[in-house]
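Novice: My questions are about this predicted structure, shown below with the sequence.
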Amino acid sequence: MDPNRSFGEMPMSLFTPASDDVAQVAPQPRGKTSPSYLADHRARLRDRFLQGGATAMPDYELLELILFRAIPRQDVKPLARRLIETFGDFNRVLTATSARLQAVEGAGPAVVTELKIVEAAAQRMARARVMNRPVLSSWQDLLDYCHTAMAHREIEQFRVLYLDRKNVLIADEEQAQGTVDHVPVYPREIIRRALELNASALILVHNHPSGDPTPSDSDITMTARIAQGADSMGITIHDHLIIGKSRELSFCSEGLL
């Protein structure tokens, strides 16, 4: 963990294949279908998924299932493997930026679209478990949502969860995005938005793309400043969560808040 990383501070279908992807596939003579071995491979992979689920499938095979829709007449295993090699695992493929995905050979607009649909679906399902519900009594669901939304991102993101008097989550908003080790934070904007929403409490959340959730000195200082501003308005900061790749750190549990 780089002790010098810091927040910036201001004062208080589904879709048919896109033409780019189709162009990557070798032209098929009229009336000729894809080789039978491709159809057989796809059928076997789908059957394995339907019978046993995704648990026993390696990441590249799960990616293949998604890529089948985007590239219907080509062996997509090489592309699936390239994506895993480039980004590291299934989750990081889904959360990679569109520009970085398209930089991978064979990943055109249709491929990116399918991957982003899956990412959006996963986030929406996780978010549905916590929105408009008492957060403190469903803490694990909240952690699961934060990991789904933020753990594998390549840049820092700062989110604020706004709660009402019953600790029901009434808004989940991205306050800022930054770089790989820096995100600008606006304490006055956070407090102003809390007052607009009539929020009684906040949970601060940001990720560390390095994977290590250990807080820097500036993380701790900034959290204290936000908490001080919130306290002056009668707003409680329940916690500040730093989301790493495989675990999170709670300021409250660590005695930092």
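Specialist: Looks like it came in fine. In this text, all values refer to a predicted model and were calculated from it rather than measured experimentally.

Novice: drop to CA atoms for contacts and neighbour counts, all remaining ones
Specialist: Noted.

Novice: So which residue is dead centre in this protein?
Specialist: Centroid-nearest residue in the chain, with CA atoms, centre = their mean: residue 149, separated by 3.2 Å.

Novice: Doesn't that residue belong to a helix?
Specialist: Yes: assessed with DSSP: H, G, I helix; E, B strand; the rest coil, residue 149 lies in a helix.

Novice: Spatially, what comes nearest to it if we skip its sequence neighbours?
Specialist: residue 123 (5.9 Å; CA to CA, 6 or more residues apart in numbering).

Novice: thinking again about what came up before, my read is that the residue nearest to the centre of the chain contacts residue 124, right?
Specialist: No: with contact defined as CA atoms under 8 Å, residue 149 does not reach residue 124; the gap is 9.2 Å.

Novice: one step back: the residue nearest to residue 149: which element?
Specialist: helix 109-128 (DSSP states H and E).

Novice: so what does that helix touch, helix or strand wise?
Specialist: helix 19-23, helix 59-70, helix 90-95, helix 98-102, helix 139-150 (3 or more CA pairs under 8 Å, 6 or more residues apart in numbering; DSSP states H and E).

Novice: Just the buried residues of the helix or strand following the first one, please?
Specialist: In this case it means helix 19-23. Downstream of helix 19-23, the next assigned helix or strand under DSSP H and E is helix 36-52. Within helix 36-52, the residues that count as buried by 16 or more other CA atoms under 10 Å are 39, 42, 45, 46, 49.

Novice: how far is helix 36-52 from where the chain is centred?
Specialist: Relative to its chain's centre, helix 36-52 lies at 29 Å (CA atoms, centre = their mean, to the nearest Å).

Novice: Distance check, residue 163 against residue 32.
Specialist: Here residue 163 is placed at a distance of 59 Å from residue 32 (CA to CA, to the nearest Å).

Novice: another structure for you, compare them:
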Amino acid sequence: MGAGADAKPHYAGHRERLRARFLKAPESLADYEVLEMLLFNAIPQRDTKPLAKELIEKFGGLSEVLNAEEARLREVKGVKDRAVTELRLAREAGLRLSQSKVMKKNVIGSWTALLEYCAASMAHNPTEQFRILFLDRKNHLIADEVQQKGTVDHTPVYPREVVKRALELNASALILVHNHPSGDPTPSTADIKMTRQIIETAKPLGIEVHDHLVVGKGRHASFRTLGLI
């Protein structure tokens, strides 16, 4: 006798066991298993374990998958609109959780959380991105804005535009942040020159540049720590 029309797919039991493991000890799951679960709702009609493993292998890790460009995700067979949406949703939820730990708080006193947020939002970007953290007089973060996006190794930054935006927000201080897609956070000569131009433009208007952070993969560089500010 053939299986009934409402018979569960062969992987249903595996999904139930994985969910139970997750609820009991989420830290016990491997990265591919977390990704597998993220894909459950997006791809209900097939076993998502092979796809999760393929994505991890292609991009190098869970963070890299979540930060991958949509076009590159779609290069993997089986990744369609719903899967892309689920992955983007997971990334956005993680970023908002990280951001909540620093927004409207004294970032100088929450430096570790700030570094974690910057790493989560920028470390795996395939192109350079320049963002500015705007602070009030109590060093509370009042705005976090991406100012410019560039190519693999260059982002155009205009000091007057940076300072103009600070004045619009009534910010008293700035923390500059950008990423190096190469993974090496060592500041370049151009980075140093641009930072000094922003400092020179901001200082007469009473706006201080607290630091410039360069985010790499698993590492970061601080201009202030390096004595460049």
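Specialist: All right, it came through fine. Keep in mind it's a predicted model, so treat the numbers as computed, not measured.

Novice: And the TM-score between them?
Specialist: Remark: TM-score between the superposed chains equals 0.96 [TM-score structural alignment, normalised by the length of the second structure]; 227 aligned residues with a CA RMSD of 1.4 Å.

Novice: one step back: wait, which of the buried residues of helix 36-52 of the first structure is closest to residue 78 of the first structure?
Specialist: Residue 78 of the first structure lies nearest to residue 42 out of these, by CA to CA, at 14.0 Å.

Novice: who has more neighbours, residue 163 and residue 32 of the first structure?
Specialist: Regarding residue 163 of the first structure and residue 32, a neighbour count based on other CA atoms under 10 Å identifies residue 163 as having more, with 29 against 7.

Novice: excluding its backbone neighbours, what's nearest the more buried one?
Specialist: Residue 163 of the first structure's closest residue in space is residue 169 (CA to CA, 6+ apart), at 4.6 Å.

Novice: hang on, that neighbour is in a strand, isn't it?
Specialist: Yes: the assignment for residue 169 of the first structure is a strand, going by three-state DSSP.

Novice: Give me the neighbour count for the residue nearest to residue 149 of the first structure.
Specialist: Neighbours of residue 123 of the first structure (other CA under 10 Å): 17.

Novice: What is the aligned counterpart of it in the second structure?
Specialist: Aligned counterpart of residue 123 of the first structure in the second structure: residue 95 (TM-score structural alignment).

Novice: now swap in residue 31 of the first structure and tell me
Specialist: Per TM-score structural alignment, residue 31 of the first structure is aligned with residue 5.

Novice: so how many other residues sit close to its match?
Specialist: Residue 5 of the second structure: 6 surrounding residues under other CA under 10 Å.

Novice: In contact with residue 88 of the second structure, which residues?
Specialist: Residue 88 of the second structure is in contact with residue 66, counting by CA atoms under 8 Å, 6 or more residues apart in numbering.

Novice: try 6 Å
Specialist: Residue 88 of the second structure makes no contacts at all, as judged by CA atoms under 6 Å, 6 or more residues apart in numbering.

Novice: now the one 10 residues further on
Specialist: Contact criterion CA under 6 Å, 6+ apart gives residue 117 as the residues in contact with residue 98 of the second structure.

Novice: 8 Å instead, please
Specialist: With contacts defined as CA under 8 Å, 6+ apart, residue 98 of the second structure is in contact with 113, 116, 117, 120.

Novice: Widest-spaced pair of the residues you listed?
Specialist: Longest span within the contacts of residue 98 of the second structure, CA to CA: 113 and 120, 10.5 Å.

Novice: out of those two, which sits in the busier spot?
Specialist: More neighbours surround residue 120 than the other of residue 113 of the second structure and residue 120, with 21 against 17 (other CA under 10 Å).

Novice: any idea what the more buried one aligns with in the first structure?
Specialist: Aligned counterpart of residue 120 of the second structure in the first structure: residue 148 (TM-score structural alignment).

Novice: Excluding chain neighbours, give the residue nearest to its match in space.
Specialist: The shortest distance from residue 148 of the first structure to any non-neighbouring residue, by CA to CA, 6+ apart, is to residue 123 (6.2 Å).

Novice: what do you get for residue 180 of the second structure?
Specialist: Spatial nearest neighbour of residue 180 of the second structure, chain neighbours left out: residue 216 (5.4 Å); criterion: CA to CA, 6+ apart.

Novice: Kindly report the same for residue 73 of the second structure.
Specialist: That would be residue 79: by CA to CA, 6+ apart, it lies 6.6 Å from residue 73 of the second structure.

Novice: what does that neighbour align to in the first structure?
Specialist: That one, residue 79 of the second structure, aligns with residue 107 by TM-score structural alignment.

Novice: so how many other residues sit close to that match?
Specialist: 24.

Novice: OK, contacts around it?
Specialist: Here residue 107 of the first structure is in contact with 21, 79, 101 (criterion: CA under 8 Å, 6+ apart).

Novice: distance of the nearest residue to residue 102 of the first structure once chain neighbours are set aside from residue 114 of the first structure?
Specialist: Among residues not flanking residue 102 of the first structure along the chain, residue 108 sits closest, at 5.6 Å (CA to CA, 6+ apart). Going from residue 108 of the first structure to residue 114 of the first structure by CA to CA gives 10 Å.

Novice: Compare those two (neighbour count), which wins?
Specialist: Legend: neighbour count by other CA under 10 Å for residue 108 of the first structure and residue 114, higher for residue 108 (24 against 21).

Novice: Give me the three-state assignment for residue 242 of the first structure.
Specialist: Per three-state DSSP, residue 242 of the first structure ends up strand.

Novice: Might you report the residue contacts of residue 207 of the second structure?
Specialist: 166, 171, 172, 173, 174.

Novice: Trace the first one over to the first structure, please.
Specialist: What it means is residue 166 of the second structure. Residue pairing (TM-score structural alignment): residue 166 of the second structure is matched to residue 194 of the first structure.

Novice: burial of the residue mapped onto residue 231 of the first structure from the second structure, as a residue count?
Specialist: Per TM-score structural alignment, the equivalent position to residue 231 of the first structure in the second structure is residue 203. Using other CA under 10 Å, residue 203 of the second structure has 13 neighbouring residues.

Novice: Same check on residue 124 of the first structure?
Specialist: Neighbours of residue 124 of the first structure (other CA under 10 Å): 14.
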